[in-house]
Each structure stands twice: as C-alpha cells, then as structure tokens.
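> sequence-free structure coming up:
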C-alpha cells in the first residue's frame, strides 16, 4: 500500500500541473530569500560595520581591509544560512498550494469519487506555518541527536518520518473529514502512516530533490488516505455481512 502510494505520487510529480505549483512555490521562495538577503545585508552595513569601526578606532590604515574582509565573511555566512533555509521556506510556501496538488490527484486518479474540500485560507496559512515548524523542529531535533553515538542518520529518519507522516496524512484526511476524525484515523493506522513518513523522510534527504518534498508528500498521502479509507470501508462491509 505504501509503495503503491509513493509510486503513484512520483508518477504525477513531473506532470504539467505539478510543475506549475512547483514553479510558483520556488519563485515565491526565491523572492522571500532575496528579501531576507537584502534586509540582512542592509542591517549588517548599518549596525555591524559602524560597530566594527568604533571598536577598533585606532586600527592602522594598512589593516583597514579587515572591515572589508568582515563584510565578505558575513556575506558568505548569510549565503550559507539562506541555503539551509531553502527547504524549510519552500515547505511553508508550498503549504499554501497543497490543496492544488490534492485536487490534481483526486481529479486525475479518483475521478469517480466526490472531490475533497479545500481548507479555508486561514486554515491553509496555519497549516503551512505548521509544516514549517515541523520541518524546523524535526531537523533541529535530528541535529542534536546526531551528536549521540550510534544514532546519527537513524535519528533524522525517525524524527522526520513521524512528524512528516503525521502532518501530511492529516492534511489529506481533513479534505474529507473533520480534524478530530482525521486525527482518529491517523491514530488507528499509526504504523502504516509512520512507515509512509519514512519514505517522505528519505525523499527529504536527497539534495535538490528535497525541494519537491511537500508536493510529493501531499500527493502520496492523498493516495494513502484513499487506500486506507477504501480498506476500512471494505472491512466495515464484511463485518456488517457477518453480523447480518
């Protein structure tokens, strides 16, 4: 079931509809990071460089290049920081377009089923912020656990597998169910959803490809939610027949 869902998600990942969502997400991400870059650069030049000159007022003229070196080092540090932020920022922006991804999957692969209901704008923004928090928290926790001998990469997969599986499955389920019902369904199938989360964590671990993680995860969990719902309905039907 899990690999069927992953395979179905990958088959849609490079479709024209998904590319449109990805380019919108990537474009907004770059705009946000560009704004952060110029904002941080202006703040550094306004506050840090005058502080440097004030702290070293008697710096010999032949060492005046140190302030230039400090500015270059700060710029490189900022660039490295922004590179690390690409995946989390992409995640929070992609959260605004996950319903578009879900609608494509539902329309193309489950045309005979009633379509899901998109989250209201406020809920979509809250969901995207939650996804951002999950990605940040998962990677911070995993980073600390990397310091524990014998855990290392395993920590990354376990933490992200649990968090990503939980959040993306509940997103897919809430298109058809209330939040309490979605959470209850997730708890009943916690093992399956955790294993699916491990697949998403593996996707997240691949550089460059990880920019597509929100789209892949949303599509995969739409499929998984459909499969679990169909399986539960079949079991309920069999139980009703046995009771009858």
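Sure, I can see it. Here the structure is a predicted model, which is why all the values come from computation and not from measurement.
> from here on, just use CA atoms for contacts and neighbour counts.
OK.
> packing partners for the helix or strand residue 236 falls within?
Under the criterion DSSP states H and E, the helix or strand holding residue 236 is helix 213-243. Using 3 or more C-alpha pairs under 8 Å, 6 or more residues apart in numbering; DSSP states H and E as the contact definition, the elements that helix 213-243 packs against are helix 2-13, helix 65-94, helix 98-109, helix 153-173, helix 190-204.
> so for the first one, what gets flagged as buried?
So the one you mean is helix 2-13. Applying a neighbour-count criterion of 16 or more other C-alpha atoms under 10 Å, the buried positions in helix 2-13 are 2, 5, 6, 8, 9, 10, 12, 13.
> in CSV: those residues, plus distance to residue 148.
Written out in CSV, the entries for the buried residues of helix 2-13 read as follows (distance: C-alpha to C-alpha, whole Å):
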residue, distance to residue 148
2, 30
5, 34
6, 31
8, 37
9, 34
10, 34
12, 38
13, 36
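> OK, contacts around the residue lying closest to residue 141 once chain neighbours are set aside?
Nearest in space to residue 141, with sequence neighbours left out and distances taken as C-alpha to C-alpha, 6 or more residues apart in numbering, is residue 159 at 7.4 Å. Listed by C-alpha atoms under 8 Å, 6 or more residues apart in numbering, the contact partners of residue 159 are 138, 141, 142.
> in ChimeraX, select just the buried ones from those residues.
Only the buried entries of the contacts of residue 159 go into this ChimeraX selection, using 16+ other C-alpha under 10 Å:
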select :138,142
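> next up, a second structure to put side by side with the first:
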C-alpha cells in the first residue's frame, strides 16, 4: 500500500506525466480562483455597512480569513470536479509504464465520466461543508474531514480504475470485497489532500495510486517494459 503511494507520488512529477500535470494544476488553480472570486463577490454584496466603515473593514478582514480557511476545505471538491478529466489519461500512462503485459483498460465514455464526476462532486461538497461547519469543534472536524474524504475518495478513484476493466457492478463488488484496503488507500489520499500546495496535485496522485491498488488486488504483477 505505502509502496504504491510512494510510486504514485514519484510518477506524477516524472516526464511522462508532465503534460497532464500542468493541465491538472492549471485547471485546479483556475477552479479555486473562481470559487475565491465568487465568495469575495458574495461577501462584498452581503457586507454593506456604509454608516460605519470601520465595522465593515473589521468584518471584511475576519470574513476574508474565514474564506481563506474555507478554501482549504474546497480543494477536495475541486479535486473531485477534475477527477473525471484526468483519471483515464493518468491510468493509461500508469498501465503502459508498469503493466504492459496486461490488456489495456478502456476509457469511460464522456457521458458516464461526466455523470459520475457531477454526482461525486456533490457528495464531496456536502461532506466538506459538514467538516467546515465543525471547524470550531476540536478534533471532530479533522475526523470528519479524513474519514469522509477517505471513504469517498477511496471509493471513487478505486472504482474509476476498476471500471476500465469491468462493469460498474463488478467494480463496486470488488471494492466492497476489499473495503478495508480501499478505505486505507482513501485515507492516504485524504492525507495527501491535507498538505498545502501538494494537495493541488490530488487528482493525479489519486488516479495513479488507485491504478496500482486495483492491479495488486486483481493479482497483476508490476513489470517494466524492456
């Protein structure tokens, strides 16, 4: 498990991944910037105390700090939103590099990937809003963040990797049969997600990591092309 995580981490910064890395990083930053500007605009609309400018300034500063903290929780939904864009591309690179003897996986259709991504993003937003609401409860918010994201990210990325080789029902059954392993893998992704700056690469790391997890659970042996 940990060796697969280390391998995935080294892969996402390697030359073969360079193109998808820059695309993923650029889009992740763009999504977060749009969210930031949207929240700032909403804040400016809500806070309008013309008679007491100093109160408006104080509230704006406090709210701005709150938005900055909240933005950290929004990295998870941003990663979820972008997951469907890069999962197949990253999986293909990992399969070609490390499992060339195995039959190649099949990319999901655009419609299926889009539907899954929208549904997944919605659930992740709800979980992280709950974790954000518990921000003032020591320890509880961290538990909610790691457990919630660990389960959801593990489930989504594992099934995405598995569905390249089997049906949705078969992928779900395989995930349930190995629920403990997939959950621990999801916790590692959530831990990655909690590291500032590094979390911007979550879609790439999670996709590459779960390909290795799926391959090991399905009995594949990692090899390198001659």
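Everything's here; your move. Because the structure is a prediction, the values reported are computed rather than measured.
> tm score of chain vs chain?
A TM-score of 0.78 describes the superposed chains when it is computed by TM-score structural alignment, normalised by the length of structure 2; 219 aligned residues with a C-alpha RMSD of 3.2 Å.
> got the contact list for the residue nearest the centre of structure 2?
In structure 2, the centroid-proximal residue (C-alpha atoms, centre = their mean) is residue 79; its distance is 3.8 Å. Neighbour list for residue 79 of structure 2: 28, 200, 202, 203 [criterion: C-alpha under 8 Å, 6+ apart].
> closest one to residue 47 of structure 1 among the helices and strands packed on helix 213-243 of structure 1?
helix 65-94 (11.8 Å; C-alpha to C-alpha).
> distance between that closest one and the chain's centre?
Helix 65-94 of structure 1 has its average C-alpha position 20 Å from the chain's average C-alpha position, going by C-alpha atoms, centre = their mean, to the nearest Å.
> for stretch 142-155 of structure 2, same thing?
The chain centroid and the centroid of stretch 142-155 of structure 2 are separated by 11 Å under C-alpha atoms, centre = their mean.
> give me the mean deviation of that stretch from structure 1.
Its matched residues in structure 1 lie on average 2.4 Å from stretch 142-155 of structure 2 after superposition (mean C-alpha distance after the TM-score superposition for structure 1).
> could you list the buried residues of stretch 60-72 of structure 2?
Burial within stretch 60-72 of structure 2, assessed by neighbour count using 16+ other C-alpha under 10 Å, is assigned to 60, 63, 64, 67, 70, 71, 72.
> from residue 79 of structure 2, how far off is the last one?
Relative to residue 79 of structure 2, residue 72 of structure 2 is positioned 12 Å away (criterion: C-alpha to C-alpha, to the nearest Å).
> ok, now which ones touch the aligned residue in structure 2 for residue 103 of structure 1?
Matched by TM-score structural alignment, residue 103 of structure 1 corresponds to residue 92 in structure 2. With contacts defined as C-alpha under 8 Å, 6+ apart, the neighbours of residue 92 of structure 2 are 104, 105.
> how long is stretch 54-74 of structure 1 end to end?
One end of stretch 54-74 of structure 1 to the other measures 18 Å (C-alpha to C-alpha).
> aligned partner of residue 157 of structure 1 in structure 2?
Taking TM-score structural alignment as the alignment basis, one finds that residue 157 of structure 1 is matched in structure 2 by residue 146.
> tell me, how many neighbours does its match end up with?
For residue 146 of structure 2, the number of neighbouring residues by other C-alpha atoms under 10 Å comes to 21.
> for the closest residue in space to it that isn't next to it in sequence, give its distance to residue 202 of structure 2.
Take residue 146 of structure 2 and drop its neighbours on the chain: the residue closest to it by C-alpha to C-alpha, 6+ apart is residue 190, 5.7 Å away. Distance of residue 190 of structure 2 to residue 202 of structure 2, given as C-alpha to C-alpha: 9 Å.
> now swap in residue 27 of structure 2 and tell me
When distance is defined by C-alpha to C-alpha, residue 27 of structure 2 is 12 Å away from residue 202 of structure 2.
> same deal with residue 154 of structure 2?
Plainly put, residue 154 of structure 2 is 12 Å away from residue 202 of structure 2 if you go by C-alpha to C-alpha.
> okay, these two: which has more neighbours?
Applying other C-alpha under 10 Å to residue 154 of structure 2 and residue 202 shows that residue 202 carries more neighbours, namely 29 against 26.
> that one contacts residue 189, doesn't it?
Yes: under the criterion of C-alpha atoms under 8 Å, residue 202 of structure 2 is in contact with residue 189, at a separation of 7.3 Å.
> contact partners for the equivalent of residue 218 of structure 1 over in structure 2?
The pairwise alignment with structure 2 assigns residue 218 of structure 1 to residue 207, based on TM-score structural alignment. Residue 207 of structure 2 is in contact with 83, 86, 87, 90, 91, 157, 161, counting by C-alpha under 8 Å, 6+ apart.
> burial count for the first one?
For residue 83 of structure 2, the count of nearby residues is 27 (other C-alpha under 10 Å).
> that one and residue 116 touch, don't they?
No: the pair residue 83 of structure 2 / residue 116 is not scored as a contact, 9.6 Å apart, by C-alpha under 8 Å.
> helix, strand or coil for the residue lying farthest from the centre of structure 2?
Relative to the average C-alpha location in structure 2, and by C-alpha atoms, centre = their mean, no residue lies farther out than residue 51, which sits at 44.0 Å. What DSSP: H, G, I helix; E, B strand; the rest coil gives for residue 51 of structure 2 is coil.
> separation between it and residue 57 of structure 2?
Where residue 57 of structure 2 is concerned, residue 51 of structure 2 sits at a distance of 12 Å (C-alpha to C-alpha).
> now do residue 155 of structure 2
44 Å.
> contacts only, for the residue nearest to residue 224 of structure 1 when sequence neighbours are not counted.
Leaving aside its sequence neighbours, residue 224 of structure 1 sits nearest to residue 5 (C-alpha to C-alpha, 6+ apart; 5.6 Å). If you count contacts by C-alpha under 8 Å, 6+ apart, residue 5 of structure 1 has them with 220, 221, 223, 224.
> so how far is residue 223 of structure 1 from residue 5 of structure 1?
The separation that residue 5 of structure 1 has from residue 223 of structure 1, given C-alpha to C-alpha, amounts to 5 Å.
> swap in residue 137 of structure 1?
Computed with C-alpha to C-alpha, the distance linking residue 137 of structure 1 and residue 223 of structure 1 is 26 Å.
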